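In: Below are the sequence and a predicted model for it; my questions follow.
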Amino acid sequence: MVVVAGRSFGVIFCFGGSSLPATKTPRKFGTTTLAKRDEVQENSKSEKRSFFSLKISKSFLARTAIGVFGLGFIDAGYSGDWSRTGVITTQNEELLRLAAFLVVPLCIFLIVSLPVDSDSYTS
C-alpha cells in the first residue's frame, strides 16, 4: 500500500494479513493439480520419445562430419565468396585451394575406411 501525503510518499507493508478477501471454501490444489501434472509429464515424455526415435549410427555421423569438413575446404578455396566478402584474403584462398588437394583425398579415405557399426546408435 502506498500512502501519498503532499509532496512526499511512504510505503506501508502489511506483514500479518492479506488484502484479498477471505473465502470460506477450502481450495483443492493437491490431488487434481498433481494428477494433471503427471499426465502432462507422461505426454511430454512420450512426445519426446516419438520425436527423437530416429536412430543414426555414430559412424554415419562421423562420416557426415568428415564430409562437411572436406566440402568446407572446397567451398572456401574455389567459390571466391569468402575472399570477396573479406572473410579471408586472396592469398589464404589460394592456400586453401592447395590444401584442398591434400585434405579432400584424406577425407574421402577416412569416410571409406570407417567401419560400419550397426549396433552403436545415438539417441
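Out: Okay, I see it. Numbering: from 1, shown residues only.
In: switch to C-alpha atoms for all contacts and neighbour counts from now on
Out: Noted.
In: residue closest to the middle of the chain?
Out: Within the chain, one residue has its C-alpha closest to the average C-alpha position: by C-alpha atoms, centre = their mean, that is F52, at 13.7 Å.
In: Comparison target below:
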Amino acid sequence: MPIADSSFIFTGLSALPHPLILSNNNARKFGTTSAKRTGDSDSISSTQLKFPSLRVSNPLLARSVVAVLGLGFVDAGYSGDWSRIGAITKETEDFLKIGAFLVVPFCVFLIFSFSEQTDSS
C-alpha cells in the first residue's frame, strides 16, 4: 500500500489528506494567527451585561456539608437501597442505623454552632 509514498491517510475506501504531513512544497501550511484589537471592541465589551459572581460564605458552605453528611447517614441506614444493590451489607446498614442516632444530632449541633459563630462576628 503506498501510504509511505504519499501524504494520505486511508480510511475505508476514501483517502483524506493529513494536515500535519506535508510532502508537497506548494501545500498550504497551517499556522496560528491573532487579530489586533480595535477601539470598537472596547466599546462593545463595556455594554455587555456582567453577571454577579456566585460567592458563598464559608459558614454557609460548612453548614451545607454537615447537612449532606447527616442526610447521607439517614439515607444509607434507612432507605435499604444500598444493601439491595449490594453496595453495603445488611449488617453495615444496621450499623449505620445505630450510627445515625449519634451522627444526625451531632450534625444538627454543628449546623447551629456555625450559625452562632457568624452572628457573634
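Out: Thanks, I have the structure now. These figures come from a predicted structure and were not determined experimentally.
In: can you count the residues close to I74 of the first structure?
Out: Here the count is done by other C-alpha atoms under 10 Å, and I74 of the first structure has 19 residues near it.
In: host element of it?
Out: In this structure, I74 of the first structure sits in helix 58-78 according to DSSP states H and E.
In: If you count neighbours, what's buried in that helix?
Out: For helix 58-78 of the first structure, burial by neighbour count (16 or more other C-alpha atoms under 10 Å) applies to 58-60, 63, 66-67, 70-71, 73-77.
In: Check stretch 40-54 of the first structure too.
Out: When neighbours are counted by 16+ other C-alpha under 10 Å, no buried residue of stretch 40-54 of the first structure is found.
In: I'd like to know how far the residue nearest to the centre of the first structure sits from F69 of the first structure.
Out: F52 of the first structure sits 26 Å away from F69 of the first structure, taking C-alpha to C-alpha, to the nearest Å as the criterion.
In: what about E93 of the first structure, neighbour count?
Out: 21.
In: Would you check how far apart it and A100 of the first structure are?
Out: For E93 of the first structure, the distance to A100 of the first structure - C-alpha to C-alpha - is 10 Å.
In: shared neighbours of these two, anything?
Out: By C-alpha atoms under 8 Å, 6 or more residues apart in numbering, E93 of the first structure and A100 have these common neighbours: G77.
In: Dump the buried residues of helix 58-78 of the first structure to JSON lines, plus distance to P115 of the first structure.
Out: Listed next are the buried residues of helix 58-78 of the first structure as JSON lines, based on distance: C-alpha to C-alpha, whole Å:
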{"residue": "K58", "distance to P115 of the first structure": "10"}
{"residue": "S59", "distance to P115 of the first structure": "7"}
{"residue": "F60", "distance to P115 of the first structure": "9"}
{"residue": "R63", "distance to P115 of the first structure": "10"}
{"residue": "I66", "distance to P115 of the first structure": "14"}
{"residue": "G67", "distance to P115 of the first structure": "15"}
{"residue": "G70", "distance to P115 of the first structure": "19"}
{"residue": "L71", "distance to P115 of the first structure": "21"}
{"residue": "F73", "distance to P115 of the first structure": "24"}
{"residue": "I74", "distance to P115 of the first structure": "25"}
{"residue": "D75", "distance to P115 of the first structure": "27"}
{"residue": "A76", "distance to P115 of the first structure": "29"}
{"residue": "G77", "distance to P115 of the first structure": "30"}
